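> Okay, structure incoming, though there's no sequence with it:
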């Protein structure tokens, strides 16, 4: 009896301390909301009518396709839900609210109303950056995101939490601290069966170094690590109330993850799952007199294609395009800009007739020092392969404003996307709407959803390596102007009818988020 009491006492006090802390966080929500409404200059007698939706997007000022999704959703809610305040959890502490709103207008031509938009700035964003975790990066970033979510909930508790960047492990923290419904727009699964297959097959990629793929022992160890991570990632996704995804490729993976089971890991985790569930129930019961809101875990994700400003882009002429190859993507490692430079070198080596006329322009956003260093490395690679700007072959445009991006899309002839398993590819849609013929990697969203045949006729080209990309570009360059115009017209028609901003807004509205308010 004494031994049991000594064992249970620490557990009881742990539960008590946790419940007190959770109660404190939830009680602070009242003062946080009052402060936010005062800052937004909303009259006090309207406080009860307002609902707060928290968007977890630590890189909201990055200017990429994911940010277009975020700001289009926020702008939609501002137009259609006057009693909803959008709260954006941002790690962009070097920018003000006014500067972020101005950049959204300049980059995406999206107008945001400041009076129903509140920012909560987070100080710990470095914990989710890959450079902070040179080893076990997936695990480190996921743990870092949980700490960032704790900081977010400590500063502001909304009525509904929506993750729009892919940090599913934050769901556990939000559920525990805030006890509110959780949703997500998933651009790319943190881990997928494809990633497990590559490790198991011992294929070298940017996420699976040669040192690991060449070692049987290290490959088996990484495979077990991935299995464990996949198991817990599935648990995190199942804790949400609703899920939206950006493509059929992402949907297939997310649906498979939601249904994922591992009998061995289920058996190992059974005691931990029981203890964790019991602990959470006790903490919730002690932290609040009202029960936590129940929800049924989503069995399937809903496809909501990302928005693209196809209407404006479709105004460009389909004729008279110079021999300009355009890459439009943030300078992140998975975008594989190096493959585009190698493609350029292969193209000029195999088809020297293009040397005086074809030029590659790499335009994209830089988020941090890591991205800046990556640009420097790419410039060095271009010098090494003798296709640098000094030879008038490869040029870089970093953090260009939206008018400059429009100018490039209106002049380019071919658009490149070399990312393997690109989850969707807003840039590819922009290419097609603008009349730029896409040459994309034969995988992911560009293969399955975007660059697809229309009435049995092509809307672009697919490739898998530098040589096949070079061959595809050459085919575009040597075909007749009539053939090029036919492809451009078909691609534009497909893009503007399937991936418009209106289609995204309709999908977002029908996703079911509003019933959780």
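Nice, thanks for sending it over. Since we're looking at a predicted model, the values are computed, not measured. Residues are numbered from 1 along each chain as shown.
> Every contact and neighbour count from this point should use C-alpha atoms.
Fine.
> can you give me the strands in the stretch 151-300 of the chain?
Residue ranges of the strands in the stretch 151-300 of the chain, as given by DSSP state E, counting those that start in this stretch, are 160-163, 182-186, 242-245.
> which other residues reach the longest one?
If you take C-alpha atoms under 8 Å, 6 or more residues apart in numbering as the criterion, strand 182-186 is touched by 160-166, 171, 174-175, 239-246, 250, 513.
> again, only using 7 Å
160-166, 171, 240-246 (C-alpha atoms under 7 Å, 6 or more residues apart in numbering).
> Off-centre distance for that strand?
Strand 182-186 sits 11 Å away from the centroid of its parent chain (C-alpha atoms, centre = their mean, to the nearest Å).
> next one: the first one
Averaging C-alpha coordinates over strand 160-163 and over its chain gives two centres that are 15 Å apart (C-alpha atoms, centre = their mean).
> Name the residues of that strand that are buried.
Neighbour-count burial for strand 160-163, counted by 16 or more other C-alpha atoms under 10 Å, picks out 160, 161, 162, 163.
> Kindly report the same for stretch 316-324.
Neighbour-count burial for stretch 316-324 [16+ other C-alpha under 10 Å]: 316, 318, 321, 323, 324.
> and the third one, what does it touch?
For residue 321, the residues meeting the contact criterion (C-alpha under 7 Å, 6+ apart) are 411, 412, 413.
> Return the subset of the buried residues of stretch 316-324 lying in strands.
Among the buried residues of stretch 316-324, the members falling in strands (DSSP state E) are residue 324.
> Which members of the buried residues of stretch 316-324 are the farthest-apart pair?
316 and 323 (16.2 Å; C-alpha to C-alpha).
> element containing residue 7?
helix 2-39 (DSSP states H and E).
> what element comes up after that helix heading to the C-terminus?
Taking DSSP H and E, what comes next after helix 2-39 is strand 51-56.
> I figured residue 298 hits residue 241, correct?
Yes: counting by C-alpha atoms under 7 Å, residue 298 does reach residue 241; the two are 6.2 Å apart.
> Which one's more surrounded, these two?
residue 241 (22 against 17; other C-alpha atoms under 10 Å).
> what separates residue 448 from residue 247, distance-wise?
8 Å (C-alpha to C-alpha, to the nearest Å).
> neighbour count winner among these two?
residue 247 (26 against 14).
> mind listing what the more buried one touches?
303, 305, 423, 424, 445, 449.
> The first one: how many residues sit nearby?
If I follow you right, that is residue 303. 21.
> putting a second one here so we can go through both:
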């Protein structure tokens, strides 16, 4: 017999929480009429009912990276095509003004935005989504932090449509419950993936599965339980959305798998009743699958770079983060020099490895020091150069000169830097420093050598007309062999491959293609008719 404090398996306590949330949400929505009126007045608009407020949740909008290019390109497209839409960006960049942020957008991305149809809602609790705030149970902590951040956002302004462009799926619940608004998202990378679960299950050492965990059967089982619980509620969160866009085939495969994820045991045990209530009241419009919308890359300008007379330089563009695996690049380059000593000694055949990347903090700076030490141990310091936190103009200069574009990250979700390798910018370039280098090689005419996984394998470095546009590898030995193949191409073969790489990059990853994909998500079905 079911006790009286349970109704159909749901506790009375959970129902009380649900009712409390509904009452609080009603209060916020009532206050929002004032917030909305103040927003439109501040932008110089009349208080017309035909305006749609489109909210973009992007707490790090001033970072200047590939994810931010997606955000600003989407907003610029909305401004051009939907004059009755006012875009609002929920930003945690409280150290910058609206004018300063938009000036950086102009400088970094060459995107000019209409100030009269764009406003910022500045959030002061962004620290709760930073990994430093959660040294343990980081995924869970950041997800809870994103819910708190979304609550701050909704308490200041509730939009007509909420679009998350940073990957904070747990924030969907707050916008849905308190704001009663439809949800959309552009997902760059799943918060948790089936690959992460498999690595813990197989006790494989990884940057997300340290030695202390992988070497212990007990800790591995505990982490596996944690991951499965998190995956369950992450799937519930994703199903709260009405539409989902993703940046690559790899990301789509993982998001689609997560959307179908279920765990009968968790359903029966009815853990965390408030969240189970969320599951029960999830929108009937929940997406069955995600839509691929490739990120916009600056292929138009990059394609102006010359393809001939390239220097014998292997170029790596990536932040000095653990997952970028710079040590594998150094070992691969060392093997190249060991197997082909002429690349060391012959001044006409000499090859250099150039590592350009951003250093965000002390951890990254320490990683650079370790990499420099590895170069010294291998005795190749005369052939390897580091450029840390380079001005963007320097990055572009090397994109116009290098021969090989290198990426060793395993399961890179997309890899805009590889696109930029393949496509390259005019001499009139911005000087702003991007926080991440993501959209470079293909359009630049640099021949890419990438890890055989993720977006680079499935979406970017793919054949064009049956002919290859670059090379894939998995081990340092395979990477060194790929370097040698590129460096040994005849002049005609070399030029033909660069042309194929650029053609593929320009026709597939342009801003125009992104805008088509963005509109295909049917976000505009929530826009009031003008």
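Alright, I've got the coordinates. Predicted model only: the values in this text are computed from it and were never measured.
> ok so, going back, tell me which of the contacts of residue 247 of structure 1 fall in strands.
residue 303.
> so which strand or helix has the spatially closest residue to residue 321 of structure 2 that is not a sequence neighbour?
Leaving aside its sequence neighbours, residue 321 of structure 2 sits nearest to residue 364 (C-alpha to C-alpha, 6 or more residues apart in numbering; 6.3 Å). Assigned by DSSP H and E, residue 364 of structure 2 belongs to helix 362-378.
> How far does that helix sit from its chain's centre?
That offset, for helix 362-378 of structure 2, works out to 26 Å (C-alpha atoms, centre = their mean).
> Run through the strands of the stretch 401-517 of structure 1 in chain order.
Under DSSP E, counting those that start in this stretch, the stretch 401-517 of structure 1 gives strands at 414-417, 437-441, 461-463.
> in the superposed pair, what's the mean gap between the longest one and structure 2?
Okay, so that is strand 437-441 of structure 1. By mean C-alpha distance after the TM-score superposition for structure 1, the fitted strand 437-441 of structure 1 averages 0.6 Å away from its aligned residues in structure 2.
> Packing partners of that strand?
strand 414-417, helix 426-434, strand 461-463 (3 or more C-alpha pairs under 7 Å, 6 or more residues apart in numbering; DSSP states H and E).
> and if we set it to 8 Å?
strand 414-417, helix 426-434, strand 461-463, helix 466-478, helix 481-498 (3 or more C-alpha pairs under 8 Å, 6 or more residues apart in numbering; DSSP states H and E).
> that older thread, so which of the contacts of residue 247 of structure 1 sit within helices?
Residues of the contacts of residue 247 of structure 1 located in helices (DSSP state H): residue 445.
> most surrounded residue in the contacts of residue 247 of structure 1?
residue 424 leads the contacts of residue 247 of structure 1 on contacts (other C-alpha under 10 Å) with 27 neighbours.
> Export the buried residues of strand 160-163 of structure 1 as a markdown table, with columns for distance to residue 359 of structure 1.
Below are those laid out as a markdown table (distance: C-alpha to C-alpha, whole Å):
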| residue | distance to residue 359 of structure 1 |
| --- | --- |
| 160 | 48 |
| 161 | 45 |
| 162 | 41 |
| 163 | 39 |
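> hang on, the earlier thing: give me whichever of the helices and strands packed on strand 437-441 of structure 1 is most buried.
helix 426-434 (a mean of 28; mean count of other C-alpha atoms under 10 Å).
> Could you dump the strands of the stretch 401-517 of structure 1 into a markdown table with distance to residue 389 of structure 1 added?
A markdown table is the format used below for the strands of the stretch 401-517 of structure 1 (distance: least, C-alpha to C-alpha, whole Å):
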| stretch | distance to residue 389 of structure 1 |
| --- | --- |
| strand 414-417 | 18 |
| strand 437-441 | 22 |
| strand 461-463 | 25 |
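> I'd like to know which of those lies nearest to residue 227 of structure 1.
Closest approach to residue 227 of structure 1 among the strands of the stretch 401-517 of structure 1 (C-alpha to C-alpha): strand 437-441, 27.0 Å.
> In structure 2, point out the residues matching the closest one.
Here strand 437-441 of structure 1 aligns to structure 2 at residues 447-451, judged by TM-score structural alignment.
> Ok, stretch 456-472 of structure 1 next?
Residue span in structure 2 matched to stretch 456-472 of structure 1, by TM-score structural alignment: 466-482.
> And the contacts of that stretch?
Contacts of stretch 466-482 of structure 2 (C-alpha under 8 Å, 6+ apart): 328-329, 331-333, 335-336, 408, 447-452, 457, 461-463, 497-498, 500-501.
> which among those end up buried?
328-329, 331-333, 335-336, 408, 447-452, 457, 461-462, 497-498, 500-501.
> for the helix holding residue 364 of structure 2, which positions count as buried?
So, applying 16+ other C-alpha under 10 Å, buried residues of helix 362-378 of structure 2: 364, 365, 367, 368, 371, 372, 374, 375.
> again with stretch 37-46 of structure 1
Under 16+ other C-alpha under 10 Å, the buried positions of stretch 37-46 of structure 1 are residue 37.
> residues in contact with it?
47, 114, 115, 116, 117, 118.
> Swap in 10 Å and give it another go.
31-36, 47, 50, 83, 85, 114-118 (C-alpha atoms under 10 Å, 6 or more residues apart in numbering).
> among those, which two are most distant?
Maximum distance among the contacts of stretch 37-46 of structure 1 (C-alpha to C-alpha): 20.7 Å, for 31 and 114.
> Just tell me what residue 28 of structure 1 corresponds to in structure 2.
Under TM-score structural alignment, residue 28 of structure 1 pairs with residue 31 in structure 2.
> Next: residue 427 of structure 1.
With TM-score structural alignment as the criterion, the equivalent of residue 427 of structure 1 in structure 2 is residue 417.
> Got a PyMOL select line for the buried ones in the contacts of stretch 37-46 of structure 1?
A single PyMOL command selects the buried members of the contacts of stretch 37-46 of structure 1 (16+ other C-alpha under 10 Å):
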select buried, resi 32+33+36+50+83+85+116+117+118
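> which one among the contacts of stretch 37-46 of structure 1 gets closest to residue 107 of structure 1?
Distances from residue 107 of structure 1 to those, taken by C-alpha to C-alpha, are shortest for residue 114, at 17.2 Å.
> picking that back up, measure how far the match of stretch 456-472 of structure 1 is from the centre of its chain, please.
The answer for stretch 466-482 of structure 2 is 25 Å, by C-alpha atoms, centre = their mean.
> Please apply the same query to stretch 304-324 of structure 2.
That offset, for stretch 304-324 of structure 2, works out to 20 Å (C-alpha atoms, centre = their mean).
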